[in-house]
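Colleague: Sequence and predicted structure are below.
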Amino acid sequence: MKKRMAGVGLLMVGLLAGCTTAVPSPSSPVSPGASQAAPAFAAPSSASPVPSSFAAQSTPPKLSPEARMETDRLLILAAKANDPARVRELIAAGGNVNAKDGIQDSAFLYAGAEGFNEVLQLTLAAGADVRSINRYGGTALIPASEHGHTETVRILIAAGVPVDHVNNLGWTAMQEAILLNNGGPNQQDVVRQLLAAGANPDIRDPQGRTALQNAERLGFTEIAALIRG
């Protein structure tokens, strides 16, 4: 009887051994054809590379001098094409919004002069030098005032562009707003903004005329009234 029970026990042990799958230890090699389930919540490895899509974008990449020059050139072209999406990409790629081309235009200066407000806001957010000057020795505010870009003038004044800067022609933003346009509603709004920002209407042009004298001489009665007021 004891021999029979021992035999049954050995048989059960053999059956159980045949139904058990061996689990390789962490140090055991896994055959090329074998699959190994990953844990549901694996702890991240500090040595794992961070995907590029999650890389920090706040710091512009370091560029070689040649790459920087090309990126700056493309940035100015994108600004002149009024392409905010491309401008944003090139700023993120390390483009310098204060870099100038052969005729002394920067992305900031050109956007301000032409009233490309979305591009202008991008350059200001990227650290545009609000005191920078163009080939005529003028700030971005002067041509913006000349062209009657009322919203652009508002943006530039708020950004801190000097309102009484005198360019190489001897004109301030207010003088150009009067002398180089038609005295219409946009020019009136520009003059109103400049006066509210503290611009001095008594700065004279090379002929010795004040902004008021030029407005009266050209028949811009509304602008003259604004200055008198």
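Modeller: Nice, thanks for sending it over.
Colleague: Please make it C-alpha for all contacts and neighbour counts, starting now.
Modeller: Fine.
Colleague: Q193 reaches R154, doesn't it?
Modeller: Yes - counting by C-alpha atoms under 8 Å, Q193 does reach R154; the two are 7.2 Å apart.
Colleague: If you count neighbours, what's buried in the helix or strand encompassing I142?
Modeller: If you go by DSSP states H and E, I142 is part of helix 141-147. Applying a neighbour-count criterion of 16 or more other C-alpha atoms under 10 Å, one finds 141-147 buried in helix 141-147.
Colleague: what helices or strands is that helix leaning on?
Modeller: For helix 141-147, the helices and strands in contact under the criterion 3 or more C-alpha pairs under 8 Å, 6 or more residues apart in numbering; DSSP states H and E are helix 107-114, helix 150-159, helix 173-179, helix 185-196.
Colleague: 7 Å instead?
Modeller: helix 107-114, helix 150-159, helix 173-179 (3 or more C-alpha pairs under 7 Å, 6 or more residues apart in numbering; DSSP states H and E).
Colleague: Let me know which of those is the nearest to L122.
Modeller: helix 107-114 (8.7 Å; C-alpha to C-alpha).
Colleague: also this one, for the comparison:
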Amino acid sequence: MENGEEMQTLIKAARSGSVQSVKQALEFGIDVDALSSDHWTALMAASEEGHTDVVELLLANQANVDTKDLDGATALYIACYYGQVGAARALLASGAAIEMADDQGFTALMSASEKGYADVVELLLANNANVDTQLPNGDTALNIACWYGQVGAVVGAVRALLASGAAIELADDQGITPLMSASLKGHTDVVELLLANKASVNTQLPNGATALKVACEHGQVGAVRALLASGAAIELADDRGVTPLMSASKNGHTDVVKLLLPNARQAAQDPSMCLISQPTGGMTEVKPTQPNRWDATWGEAATRDC
């Protein structure tokens, strides 16, 4: 076989999970670190698929544990990205560089956190992964989990990060905290977990927006409910004077408006706002007395006349 064919034989065998085929390829003399055109090795292929026995065999045959692909990812990063905890454990036992990042600055911990693989996150943290490493934009594994995490899967990863001392208020370079990320994305269980761990509920972005404001803007009713239960300041406006109620109304989030109204003093007291009991297509139109500031509709009858 030519070198290219030999390399493909080994990588294909590793990806298939056939220990016997990998042994035969190595006995034939194929380089254990042979690279594909995209700079992948057999170790990377086995790590992606979670073939722990093949990973261990390749490592026992002196495979380079920290080779990078064209994007800067190592076998450990790849295993963590795909949630392959057994492969990740074998790689760490062979000295894989736990902090080695890809070309964008993502570490193995960040990749596992993004995907919500709590068991992988716990493994990495138990092996002393830096819980607060930041991307060039300031994101940490915690903020990444709260922002990108899969609904229903990410809470375990967040819990593991918090248990290892992740800085709960560490914001990215836009000032976005983990609580803001989870609130905007509607990860209610994560919002509740962060609040239970004493996340500051009224931290403001440089433009004055809070977690409550961004949750209202994006119609995340579960997050809004959790934030209000933890004492979020319902009247705290951004630097343009826009409150959470205004933001929810402007974007047509009726359920959020209904949730806010019983607690929003401005609805009854703010002279700049006029609530008009005139149904428009089954909805009630809401307008400010100062024209062109904002307008929206909601399905709740107005509480006072103009």
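Modeller: Cool, got the structure. Everything numeric here is computed off the predicted structure, so don't read it as measured data.
Colleague: With both chains overlaid, what TM-score comes out?
Modeller: The TM-score (TM-score structural alignment, normalised by the length of the first structure) is 0.65; 163 aligned residues with a C-alpha RMSD of 2.1 Å.
Colleague: Where does the helix holding I142 of the first structure end up in the second structure?
Modeller: With TM-score structural alignment applied, helix 141-147 of the first structure matches the range 109-115 in the second structure.
Colleague: roughly how far is the matching stretch from the heart of the chain?
Modeller: Remark: stretch 109-115 of the second structure is offset 8 Å from the chain centroid, using C-alpha atoms, centre = their mean, to the nearest Å.
Colleague: ok, now stretch 145-156 of the first structure?
Modeller: Taking mean C-alpha positions (C-alpha atoms, centre = their mean), stretch 145-156 of the first structure and its chain are 20 Å apart.
Colleague: Can you pull out the residues in contact with that stretch?
Modeller: The contact list for stretch 145-156 of the first structure (C-alpha atoms under 7 Å, 6 or more residues apart in numbering) reads 112, 115, 117, 141, 144, 173, 176-177, 180-181, 186-187, 189-190.
Colleague: A107 of the first structure pairs with which position in the second structure?
Modeller: So A107 of the first structure corresponds to A75, using TM-score structural alignment.
Colleague: Not counting its neighbours along the chain, what's nearest that match?
Modeller: M44 (4.5 Å; C-alpha to C-alpha, 6 or more residues apart in numbering).
Colleague: Can you tell me the number of residues neighbouring V257 of the second structure?
Modeller: If you count neighbours by other C-alpha atoms under 10 Å, V257 of the second structure ends up with 25.
Colleague: how near is it to A60 of the second structure?
Modeller: Applying C-alpha to C-alpha, to the nearest Å, the value for V257 of the second structure to A60 of the second structure is 61 Å.
Colleague: for the helices and strands packed on helix 141-147 of the first structure, which one sits closest to V166 of the first structure?
Modeller: Across these, closest to V166 of the first structure is helix 173-179 (C-alpha to C-alpha), at 7.8 Å.
Colleague: The second structure: matching residues for the closest one?
Modeller: Going by TM-score structural alignment: helix 173-179 of the first structure matches residues 141-147.
Colleague: how much does the matching stretch stray from the first structure?
Modeller: Following the fit onto the first structure, the mean deviation recorded for stretch 141-147 of the second structure is 1.0 Å by mean C-alpha distance after the TM-score superposition for the first structure.
Colleague: Next, the buried residues of that stretch.
Modeller: 141-147.
Colleague: Return the member of those nearest to D173 of the second structure.
Modeller: Once C-alpha to C-alpha is applied, the member of those that ends up nearest D173 of the second structure is N143, at 11.7 Å.
Colleague: what's near enough to touch the closest residue to the closest one other than its chain neighbours?
Modeller: Excluding the flanking residues, the one nearest N143 of the second structure by C-alpha to C-alpha, 6+ apart is P178, at 4.5 Å. Under the criterion of C-alpha under 7 Å, 6+ apart, the contact partners of P178 of the second structure comprise 142-143, 146, 168-169.
Colleague: Next one: whichever residue in the first structure pairs up with P178 of the second structure from D83 of the first structure, what distance?
Modeller: Matched by TM-score structural alignment, P178 of the second structure corresponds to A211 in the first structure. With distances taken as C-alpha to C-alpha, A211 of the first structure is found 36 Å from D83 of the first structure.
Colleague: Which residue range of the second structure does stretch 76-95 of the first structure align onto?
Modeller: The aligned range for stretch 76-95 of the first structure is 44-63, by TM-score structural alignment.
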